[in-house]
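Asker: Below is the structure, and that's it, no one-letter string:
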């Protein structure tokens, strides 16, 4: 007797990274970080691919620059990123996709600060979710899983029953370490990477269903 096809997996909640996942802000971020790198004599081509998906403080700390005021440098970068939102836009289909989600079934987990996250979401026309986990709320940023675990916990669900949407290596590792399933959004990629996870070019091709019990079903 032939076995019955397995039903598509459903989830209690969706957890989204922001930059490169819901919105495209790569060009704006790289403009600011390029100026920062030039101020400190760093090799821009080598440095820029390392900035994505991680907190500004962690990026700066990794450079091991002598006699640096970390808080002042973070503030300089944040101010530049808040002021430069030229070209920031939603990933195709993202606005409609998240509008269809119940407010208590999704969150944003970002390495940006609250002011930067709100500035970029506003520039892209994306309404902020009821829950945002930002750089200020975790002791350790991505690739540490703390942000995704906190989001799931705050929503009231097991993180293993959540689906993480990511685009950058640090965020993908954070989702994996949290124990969640991961889907990788490739729409804003400028530095492609190998991943074993399902890929989503953009949300225009995504299929979403909400079950009677509130569980979410997703297919690319």
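Answerer: Alright, I've got the coordinates. Bear in mind the structure is a predicted one, so any value in this text is a computation, not a measurement. Numbering: from 1, shown residues only.

Asker: Please count neighbours and contacts with C-alpha atoms only from this point.
Answerer: Noted.

Asker: could you list every residue that touches residue 27?
Answerer: By C-alpha atoms under 8 Å, 6 or more residues apart in numbering, the contact set of residue 27 is residue 87.

Asker: could you point out which element follows the helix or strand hosting it?
Answerer: Per DSSP states H and E: residue 27 is located in helix 26-39. Next in sequence after helix 26-39, counting helices and strands by DSSP H and E, comes helix 44-47.

Asker: Alongside the first one, take a look at this:
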């Protein structure tokens, strides 16, 4: 049955009404089976229209089919194995309605990337009782090592490297291995091999500009590092970059669930003896930014150029060369001066991060 919704009528009510008016069948709607935009059409008078087609599955309650309103010449039941000839678009509607699935069928031309304009780091001032830092990409630049190790893994198992790196950044090694390792392979063994490779490779690891000076200025103030790396790997990279290692370091083995779970940041606040809403977090990756936001911290600062819908309202620094601190009792104020002539940059980001 097909028909047009009357003004003010609900679509499901229209389906029920049209079924009774055209075939004298009483039925009730069970699900919205398909949504599609039909091709634009033009009437003889020049008017143009495009219809949104809604396909409902209805269940029979009463009545025997017959052409009730004079618009049709015949109406009868057909088995799915013996359907009459009909256009493909009508057959698609039937298949969508009888499909054994609760989901609605629809089409979507999903983009692969979007272009987002972000401001260069603007000025900000934020006060907190404690500072929490991610490590890789936030304090330490280990890009060459990390991407090299994952490239070997991707080549060995025929995995798309770009997709793997997008997912891996900010997450524990095992969680990435679990997602990408082909079925039937030993996840724990593959994880151990990857961790061992990263543990021994420190060439090319450097600090994010200004990080060493910044951490020295914070010495004596409550601070912690919350990383997805195993503890020994984190220590090796921090030392290779010449960075101060704070007393509180929450590593991969210290939590049951890694980022984007807030567990690591909450564990850091517990060890420091502060509340989440007394803390400022410095993070560079999507998983870590989500973890920080979910932990309920006072302020989250993006380090670097990562852009997504998560970062829209967050403060940003490119590195630590233009940020200063001022202590007042148990509170530290972090300040970044605004640029005289702020610029906007265009960033192409994966659609799934929007």
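Answerer: Noted; the coordinates are in hand. The model shown is predicted, which means the values in this text are computed figures rather than measured ones.

Asker: Over in structure 2, find the residue span the helix holding residue 27 of structure 1 aligns onto.
Answerer: Mapped onto structure 2 using TM-score structural alignment, helix 26-39 of structure 1 covers residues 143-156.

Asker: with structure 1 superposed, average distance for that stretch?
Answerer: Overlaying structure 1 shows stretch 143-156 of structure 2 at a mean distance of 0.8 Å from the equivalent residues (mean C-alpha distance after the TM-score superposition for structure 1).

Asker: any idea where the helices of structure 1 begin and end?
Answerer: Ranges of helices in structure 1, per DSSP state H, are 26-39, 44-47, 56-62, 70-83, 94-99, 114-124, 146-155, 169-178.

Asker: possible to save these as CSV with distance to residue 205 of structure 1?
Answerer: CSV is the format used below for these (distance: least, C-alpha to C-alpha, whole Å):
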stretch, distance to residue 205 of structure 1
helix 26-39, 22
helix 44-47, 33
helix 56-62, 32
helix 70-83, 30
helix 94-99, 10
helix 114-124, 20
helix 146-155, 25
helix 169-178, 21
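
Asker: Of those, give the one that comes closest to residue 13 of structure 1.
Answerer: helix 146-155 (7.7 Å; C-alpha to C-alpha).

Asker: Tell me the residues of structure 2 aligned with that closest one.
Answerer: Using TM-score structural alignment, helix 146-155 of structure 1 pairs with 263-272 in structure 2.

Asker: in the helix holding residue 27 of structure 1, what's buried?
Answerer: Across helix 26-39 of structure 1, burial judged by 16 or more other C-alpha atoms under 10 Å covers 26, 27, 28, 29, 30, 32, 33, 34, 36, 37.

Asker: Return the residues in contact with the aligned residue in structure 2 for residue 14 of structure 1.
Answerer: Aligned counterpart of residue 14 of structure 1 in structure 2: residue 131 (TM-score structural alignment). For residue 131 of structure 2, the contact set (C-alpha under 8 Å, 6+ apart) comprises 222, 223, 224, 279, 280, 281, 282.

Asker: Give the equivalent position in structure 2 for residue 59 of structure 1.
Answerer: Alignment note (TM-score structural alignment): residue 59 of structure 1 maps to residue 176 of structure 2.

Asker: so how far is residue 256 of structure 2 from the closest residue in space to its match that isn't next to it in sequence?
Answerer: Nearest non-adjacent residue to residue 176 of structure 2, counting by C-alpha to C-alpha, 6 or more residues apart in numbering: residue 168, 5.6 Å away. Distance, residue 168 of structure 2 to residue 256 of structure 2, using C-alpha to C-alpha, to the nearest Å: 17 Å.

Asker: do the same with residue 90 of structure 2
Answerer: The gap separating residue 90 of structure 2 from residue 256 of structure 2 is 51 Å, by C-alpha to C-alpha.
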